[in-house]
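Enquirer: Fold the following, please.
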Amino acid sequence: MQVKRPIGVFDSGIGGLTVFRSIAEQLPGYDYLYFGDNSRAPYGDRSFNTIHQYTWECVQWMFAQGCPLVVLACNTASAKALRTIQQRDMPGKHDDKKVLGVIRPTAEVIGNYTKTNKIGVLGTKGTVQSGSYAIEIKKFFPEVQVYQQACPLWVPLIENGEYEKPAADAYVKLYLDQIMEQAPDIDTLLLACTHYPLLQDKIKAYLPPHVNVVAQGDIVAHSLVYYLQRHTEIEEQLTQGGSRQFFTTTDDTADFDQHASMFSPEPVKSVYVAMK
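Expert: All right, here's what the predicted structure looks like:
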């Protein structure tokens, strides 16, 4: 039996499934392993050191399962842990593996969506405080002004399955009003958290029709396609058996499976992983 070497997709919870779906649609033949650290979600309000610790623990676990490539489908982890993992943790220990994030590929293209050169970034407290998007977007689109708004209640609403209920509308409108007050001529809003596409219909309902609402799934997937074309040393390690494996750190796997099934063409049967 051939040993699986899947593409790993990591998130603090269920939000990364939005990215996983896009990647699997654009690269359907590969084996995949999705890992959600649901028991310790949300990451957004945690310290830099804690986010790095949790993310690195999960990445190492995915390496141990055979993943030569891990995508951090979590903006908070990408903002606060990715660089340390790439520059400090991996060299000399995991030189044959790669860990990628979602911020850089998004920053490379987001400026193409705006006509007013004013972009709003909606993210967790951790992502906003890091300033990662403002820094990265300026590298590619120096003329674009970036406004940020933390939305600390959105991830808990999503992780607890409350996002479709009418009570969630007030919290959606609250943060949208705050970002649009910063600059009324913002014409592009980036959902800088992979959980937020689950609120996309509600978000659009409270915005003028000319405002673009940009999710990251397809952007990250497109970037990964080109990455594998350029980095054949990684692509050649990946196996293509079309398998999908799901793991979660919550012992309520039935709840995880219910959410995950929304993003998978087949029923999901996840496996519980205990983290220290």
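Enquirer: CA only for contacts and neighbour counts going forward, please
Expert: Will do.
Enquirer: Give the next helix or strand downstream of the biggest helix by length in the chain.
Expert: Using DSSP state H to define each element, the chain has its longest helix at helix 48-64. For helix 48-64, the succeeding helix or strand toward the C-terminus, using DSSP states H and E, is strand 69-72.
Enquirer: For the helix or strand just after that next one, name the packing helices and strands.
Expert: Sequence-wise, the next helix or strand downstream of strand 69-72 (DSSP H and E) is helix 75-80. Where contact means 3 or more Cα pairs under 8 Å, 6 or more residues apart in numbering; DSSP states H and E, helix 75-80 is packed against helix 48-64, helix 103-107, helix 125-130.
Enquirer: I'd like the next helix or strand past the second one.
Expert: Under the assignment DSSP H and E, the closest C-terminal helix or strand after helix 103-107 is strand 118-123.
Enquirer: Can you give the contact residues for that next one?
Expert: 75, 111, 128, 133, 144-151, 179-180, 183, 185-193 (Cα atoms under 8 Å, 6 or more residues apart in numbering).
Enquirer: end-to-end on stretch 9-23?
Expert: Using Cα to Cα, to the nearest Å, one end of stretch 9-23 lies 9 Å from the other.
Enquirer: oh, I was asking about stretch 76-86
Expert: Where stretch 76-86 begins and where it ends lie 15 Å apart, using Cα to Cα.
Enquirer: What are the buried residues along that stretch?
Expert: For stretch 76-86, the neighbour count (16 or more other Cα atoms under 10 Å) marks 76-83, 85 as buried.
Enquirer: The structure of the following sequence is requested for comparison with the preceding one:
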Amino acid sequence: MLLNHSTFSMMKNSAPIGIFDSGFGGLTVFKAIADKLPNYDYIYLGDNARSPYGDHSFETVYQYTRECVMWLFERGCELVILACNTASAKALRNIQQLDLPKNYPDRRVLGVIRPTAEVIGNYTSRHHIGIMGTRGTINSNSYPIEINHFFPNTKVHQQSCPIWVPLIENGEHLQPGADYFVAKYVHQLMEQSPEIDCILLACTHYPLLIPKLEKILPDTVKLLSQGEIVANSLADYLTRHPEMEHSLARNARREFYTSGDVTSFNQHATVFLGEDISAKPTYELGNSSR
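Expert: Coordinates of the predicted model:
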């Protein structure tokens, strides 16, 4: 049930920044943002009970993402970052155009695709970019559409990598058994054009595969992950929107929530963040009974 935005009227400097992902991958974006903007308060939400989002329909991803955004709104977040490419591709536009104007005109929800599209053309000299992502992100065609707005002379080549997220979330990504699946999708992408000189890892899980990817790819190909790009974009956004920046709390607090198993989340988060955390359960999402 939607609640009117007036219900959530906040005092100045009291709102945390919400960061949402379907699972663990958004922690790579969270880490980059927290490193860039360490003084703000953050609430991270992983919808692990319903992850991965990559193979779900547009409508399902929209419903799940909307639910999680509203959950973060209820906890005082006035600004939410969708640190998930699939959610950004399949749900962000509807949330921005349908939900916010009607019910939350003072709240903002931002994604990871547009900030990346705005700068990615600066990383290629041959004007051929490779995009590696989940089926949902690739099938949405969001990256070619957005990149074309900013770099119309750049050719975008896409490759879905449906096995990569399960490998990473099961802790198998650095094992020898993962080599075949890493190489398979890289070769399928590079076969599309020998001119590709920049590859975007368009899933926030994929940076954990960089050690394997660097062994396969030639030195002439630059690997690009999104954490630093999104962090720089957010810093710029807050500079340009002082009314939002002034609403944010600055106590350097970090809270982590998951709709899945808390013990599993904490263990995986250590891999993504490089530090121990203690997450809390969200019984309201994903019918979690944990």
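Enquirer: hang on, the earlier thing: so which of the buried residues of stretch 76-86 of the first structure would you say is closest to Glu164 of the first structure?
Expert: The shortest gap between Glu164 of the first structure and any of the buried residues of stretch 76-86 of the first structure belongs to Thr76, at 23.4 Å (Cα to Cα).
Enquirer: Show me what that closest one aligns to in the second structure.
Expert: Matched by TM-score structural alignment, Thr76 of the first structure corresponds to Thr86 in the second structure.
Enquirer: which stretch among the helices and strands packed on helix 75-80 of the first structure comes nearest Gln245 of the first structure?
Expert: helix 48-64 (11.4 Å).
Enquirer: how about that closest one, aligned to which bit of the second structure?
Expert: Aligned using TM-score structural alignment, helix 48-64 of the first structure spans residues 58-74 in the second structure.
Enquirer: Quick check: the matching stretch compared with the first structure, mean distance?
Expert: Here the mean offset of stretch 58-74 of the second structure against the first structure after fitting is 0.3 Å, by mean Cα distance after the TM-score superposition for the first structure.
Enquirer: which other residues reach that stretch?
Expert: Applying Cα under 8 Å, 6+ apart, the external contacts of stretch 58-74 of the second structure come out as 2, 8, 18, 20, 43, 45, 47, 53, 80, 86-87, 90-92, 94-95, 285.
Enquirer: ok, the aligned residue in the first structure for Ile199 of the second structure to Val214 of the first structure distance?
Expert: By TM-score structural alignment, Ile199 of the second structure lines up with Leu189 in the first structure. Distance, Leu189 of the first structure to Val214 of the first structure, by Cα to Cα: 6 Å.
Enquirer: ok, those two, which is more surrounded?
Expert: Per other Cα atoms under 10 Å, whichever of Leu189 of the first structure and Val214 has more neighbours is Leu189, with 27 against 19.
Enquirer: got a list of what that one touches?
Expert: Contact analysis of Leu189 of the first structure by Cα under 8 Å, 6+ apart lists 119-122, 211-214.
Enquirer: related to what we said a few turns ago, nearest to Val271 of the first structure, out of the helices and strands packed on helix 75-80 of the first structure?
Expert: Smallest distance to Val271 of the first structure across these (Cα to Cα): 13.4 Å, for helix 48-64.
Enquirer: so how far is the closest one off the chain centroid?
Expert: 15 Å (Cα atoms, centre = their mean, to the nearest Å).
Enquirer: Repeat that for stretch 158-176 of the second structure.
Expert: With Cα atoms, centre = their mean, you get 16 Å for stretch 158-176 of the second structure.
Enquirer: List the buried residues for that stretch?
Expert: For stretch 158-176 of the second structure, burial by neighbour count (16+ other Cα under 10 Å) applies to 158-162, 164-165, 167-169, 173.
Enquirer: In strands, which of those residues fall?
Expert: Among those, the ones falling in strands (DSSP state E) are 158-160.
Enquirer: Show me which positions of the match of helix 48-64 of the first structure end up buried.
Expert: Applying 16+ other Cα under 10 Å to stretch 58-74 of the second structure flags 58, 61-62, 64-73 as buried.
Enquirer: and of the residues you listed, the nearest to Glu214 of the second structure?
Expert: Set against Glu214 of the second structure, the nearest of those by Cα to Cα is Val61 (31.7 Å).
Enquirer: residues in the second structure aligned with stretch 147-155 of the first structure?
Expert: Aligned by TM-score structural alignment, stretch 147-155 of the first structure corresponds to residues 157-165 of the second structure.
Enquirer: And for stretch 209-218 of the first structure?
Expert: Stretch 209-218 of the first structure corresponds to residues 219-228 in the second structure, going by TM-score structural alignment.
Enquirer: distance between the ends of that stretch?
Expert: Taking Cα to Cα, the first and last residues of stretch 219-228 of the second structure lie 21 Å apart.
Enquirer: and if you look at stretch 266-281 of the second structure?
Expert: Stretch 266-281 of the second structure end-to-end distance (Cα to Cα) = 11 Å.
Enquirer: Now tell me what touches it from outside.
Expert: Residues outside stretch 266-281 of the second structure that contact it (Cα under 8 Å, 6+ apart) are 24-25, 27-28, 31, 169, 208, 255-262, 265, 290.
Enquirer: List buried members of those by neighbour count.
Expert: Listed as buried from the contacts of stretch 266-281 of the second structure are 24-25, 27-28, 31, 169, 208, 256-262, 265; burial here means 16+ other Cα under 10 Å.
Enquirer: Determine which two of those are furthest apart.
Expert: Spatially, the most separated pair among these is Leu208 and Ser259, at 22.5 Å (Cα to Cα).
Enquirer: For stretch 128-140 of the second structure, buried residues please.
Expert: By 16+ other Cα under 10 Å, the buried positions in stretch 128-140 of the second structure come out as 128-139.
Enquirer: Kindly report the same for stretch 197-214 of the second structure.
Expert: Judged by neighbour count (16+ other Cα under 10 Å), stretch 197-214 of the second structure contains these buried residues: 197-209, 212-213.
Enquirer: can you check stretch 229-245 of the first structure too?
Expert: 234-235, 237-240, 244.
Enquirer: and Gly171 of the second structure, that's in a strand?
Expert: No. Counting by DSSP: H, G, I helix; E, B strand; the rest coil, one finds Gly171 of the second structure to be coil, located in no strand.
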